[in-house]
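Participant: give me the fold of what follows.
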Amino acid sequence: MKRIAQIMYLNKDKYQEYQTRHENLWPEMKQALQAHGATNYSIFLNKDNGELFAYLEVPDEKRYNEIAKTDVCKKWWHYMAPLMTTNEDESPKTLDLEELFHLK
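Facilitator: I've put the predicted structure just below:
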């Protein structure tokens, strides 16, 4: 199982809207995440600066990355783009973190 950790950047005035949208995650988006192997997915907010820390586990990182090609993922990115820092394709701008320690 591969553990993935990333930092994303939320606009400071959009904290509540971001949380509301995730509390109402589209069933088709949840299904796509699960179909691409995502489990144990959590997102945490640093209210001081708008940084989001995302953590998830996947059995196959290549398979998980294929979600970016799906229509529902692109639609979700478009829906979320006004709330956060994004790339030109509206995907969230992310900083991938390297795992240095894991207590088993």
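
Participant: alpha carbons only for contacts and neighbour counts from here, please
Facilitator: Fine.

Participant: ok, the nearest residue to Lys12 once chain neighbours are set aside to Lys75 distance?
Facilitator: On the basis of Cα to Cα, 6 or more residues apart in numbering, the spatially nearest residue to Lys12 that is not a chain neighbour turns out to be Gly50, at 5.5 Å. Here the distance between Gly50 and Lys75 works out to 23 Å (Cα to Cα, to the nearest Å).

Participant: more neighbours: these two, which one.
Facilitator: Neighbours of Gly50 and Lys75, each counted by other Cα atoms under 10 Å, are more numerous for Gly50; the result is 18 against 13.

Participant: OK, contacts around that one?
Facilitator: When contacts are counted by Cα atoms under 8 Å, 6 or more residues apart in numbering, Gly50 is found next to Tyr9, Leu10, Asn11, Lys12, Tyr15.

Participant: burial count for the fourth one?
Facilitator: Neighbours of Lys12 under the rule other Cα under 10 Å: 14.

Participant: go on, Leu83?
Facilitator: 18.

Participant: OK, contacts around Glu66?
Facilitator: With contact set as Cα under 8 Å, 6+ apart, Glu66 has these partners: His36.

Participant: wait, Ser42 sits on Glu57?
Facilitator: No. Under the contact definition of Cα atoms under 8 Å, Ser42 does not touch Glu57, with a separation of 9.7 Å.

Participant: I'd like the structure of this one too, to check against the first:
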Amino acid sequence: MATELDALLAASPARSPHRCCFLLHVRPERLVDYVAAHQEVWAEMREALTEAGWRNYSLFLRAEDGMVVGYFEADDVDAAQEAISRAAISPRWEAAMSEYFAPGGGEKQVLPQYFHLA
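Facilitator: Presented below is the predicted three-dimensional model:
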């Protein structure tokens, strides 16, 4: 089943190199602090994301269990993710955010796109 599903997802004409959706998982007891931290994202981090090509970046939260859904667009999502990982500010931001994530929850789980209505 997983192989058939993987093949369908990989072959979907709705796949896009311009959109990325991902999941993170915040520890429920740290949700207030995590959301508060995102009300004042460092200017240097915002600039790095813009320079890396990230646009229309949004985070959504399911408060019941700390599930975070992230979405962004770029001319080339893979290149934009690579660029932000190389940005000088990224290790410091990641370290600051790491305290909020559940074990393994800070690893971005990218979701495959299989449908898009323009």
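
Participant: overlay the chains and give the TM-score.
Facilitator: The TM-score (TM-score structural alignment, normalised by the length of the first structure) is 0.89; 101 aligned residues with a Cα RMSD of 1.7 Å.

Participant: the contacts of Gly50 of the first structure, buried ones only, as a PyMOL selection?
Facilitator: Here is the PyMOL command that selects only those of those that count as buried (16 or more other Cα atoms under 10 Å):
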select buried, resi 9+10+15
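
Participant: preserved in the second structure, out of the contacts of Gly50 of the first structure?
Facilitator: When those are mapped onto the second structure and checked using both residues aligned by TM-score structural alignment, their matches' Cα atoms under 8 Å, the preserved contacts are Tyr9, Leu10, Asn11, Lys12, Tyr15.

Participant: aligned partner of the last one in the second structure?
Facilitator: Right, the one you point to is Tyr15 of the first structure. Under the alignment (TM-score structural alignment), Tyr15 of the first structure maps onto Leu31 of the second structure.

Participant: neighbours of the counterpart of His78 of the first structure in the second structure, just the number please.
Facilitator: Taking TM-score structural alignment, the alignment pairs His78 of the first structure with Ala95 from the second structure. Ala95 of the second structure is flanked by 10 other residues according to other Cα under 10 Å.

Participant: what helix or strand does Ala95 of the second structure sit in?
Facilitator: When secondary structure is defined by DSSP states H and E, Ala95 of the second structure falls within helix 90-98.

Participant: one more: Phe72 of the second structure?
Facilitator: When elements are defined using DSSP H and E, Phe72 of the second structure is found to belong to strand 67-73.

Participant: how close does that strand sit to the first structure?
Facilitator: The superposed strand 67-73 of the second structure is, by mean Cα distance after the TM-score superposition for the first structure, a mean 0.5 Å from where its aligned residues fall in the first structure.

Participant: just tell me the aligned range of that strand in the first structure.
Facilitator: Taken onto the first structure by TM-score structural alignment, strand 67-73 of the second structure occupies residues 51-57 there.

Participant: measure how far the matching stretch is from the centre of its chain, please.
Facilitator: In terms of Cα atoms, centre = their mean, to the nearest Å, the centre of stretch 51-57 of the first structure is set 7 Å apart from its chain centre.

Participant: please apply the same query to stretch 41-58 of the second structure.
Facilitator: Stretch 41-58 of the second structure sits 12 Å away from the centroid of its parent chain (Cα atoms, centre = their mean).

Participant: quick one: map Pro27 of the first structure onto the second structure.
Facilitator: When the second structure is aligned by TM-score structural alignment, the residue opposite Pro27 of the first structure is Ala43.
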